[in-house]
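Colleague: Sharing a model prediction with you, sequence too.
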Amino acid sequence: PRMPQAGIAVLGALRDDDDAVARIHAAYADALAGCLAEADACGAAFSARQDRLAPEAVAASLRASPLQAVPAGEAR
């Protein structure tokens, strides 16, 4: 089953800039694909910026979660 999770919100005047919104979504999707493909490296990079989650925990979470980057309208 799919469970929508928090993502990126576009606010203010940027909401009306379809090109910018598309670029943001594409960058988010690319980053997610990179993390899913290289879970260990992504876990290490994330953990280097905070001290609550171990890199192994982040990598295991990425491998276990069926993450997808989709626009909010598709997630509903």
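Modeller: Everything's here; your move.
Colleague: from here on, contacts and neighbour counts on C-alpha atoms
Modeller: Noted.
Colleague: Just the buried residues of stretch 36-50, please?
Modeller: For stretch 36-50, a neighbour-count test (16 or more other C-alpha atoms under 10 Å) marks Leu36, Ala39, Asp40, Ala41, Cys42, Gly43, Ala44, Phe46, Ser47 as buried.
Colleague: Now the first one: closest residue in space that isn't a chain neighbour?
Modeller: It refers to Leu36. In space, Leu36 comes closest to Leu62 once its chain neighbours are excluded; the distance is 6.1 Å by C-alpha to C-alpha, 6 or more residues apart in numbering.
Colleague: Can you name the residues that contact that neighbour?
Modeller: Cys35, Leu36, Ala39 (C-alpha atoms under 8 Å, 6 or more residues apart in numbering).
Colleague: next, the one to line up against it:
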Amino acid sequence: MKNVTVTMEDSVAEWARLEAARRNTSVSRLIGEMLAEKMRHDDAYERAMNEWLSRDRFWTSDGSPYPTREETHERGVR
């Protein structure tokens, strides 16, 4: 584990102390858990975005028409 110093406004520090007490933990652990959750969220978002961007597109910006509603939702007659 790494120790760091964090500077924050008094009102934020007071909220952090109250929130940590409510969760029965320390301010240090509370901040560490909040940052870890933010990291997991951002990593998941980045993975989802990369997956979306790597998908094959069936329409292009070369002037061809956009797909129909049925094609987009795969509701066409089969």
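Modeller: Right, received. Where do you want to start? Keep in mind that what you see is a predicted model, and the values were worked out from it rather than measured.
Colleague: Now the TM-score, please.
Modeller: Once superposed, the chains reach a TM-score of 0.33 (TM-score structural alignment, normalised by the length of structure 1), with 30 aligned residues with a C-alpha RMSD of 2.7 Å.
Colleague: if we can go back for a sec, tabulate the contacts of Leu62 of structure 1 in TSV, adding columns for distance to Glu74 of structure 1 and secondary structure.
Modeller: Below are the contacts of Leu62 of structure 1 laid out as TSV (distance: C-alpha to C-alpha, whole Å; DSSP: H, G, I helix; E, B strand; the rest coil):
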residue	distance to Glu74 of structure 1	secondary structure
Cys35	22	helix
Leu36	21	helix
Ala39	25	helix
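Colleague: quick one: Met49 of structure 2 from Leu35 of structure 2, how far?
Modeller: Distance of Met49 of structure 2 to Leu35 of structure 2, computed by C-alpha to C-alpha, to the nearest Å: 21 Å.
Colleague: Count the residues that sit near Ile31 of structure 2.
Modeller: Ile31 of structure 2 is flanked by 14 other residues according to other C-alpha atoms under 10 Å.
Colleague: try the one 3 residues further on
Modeller: A total of 11 residues lie near Met34 of structure 2 under the criterion other C-alpha under 10 Å.
Colleague: That one: which element?
Modeller: helix 27-54 (DSSP states H and E).
Colleague: again with Val12 of structure 2
Modeller: helix 10-22.
Colleague: and that helix, what does it pack onto?
Modeller: helix 27-54 (3 or more C-alpha pairs under 8 Å, 6 or more residues apart in numbering; DSSP states H and E).
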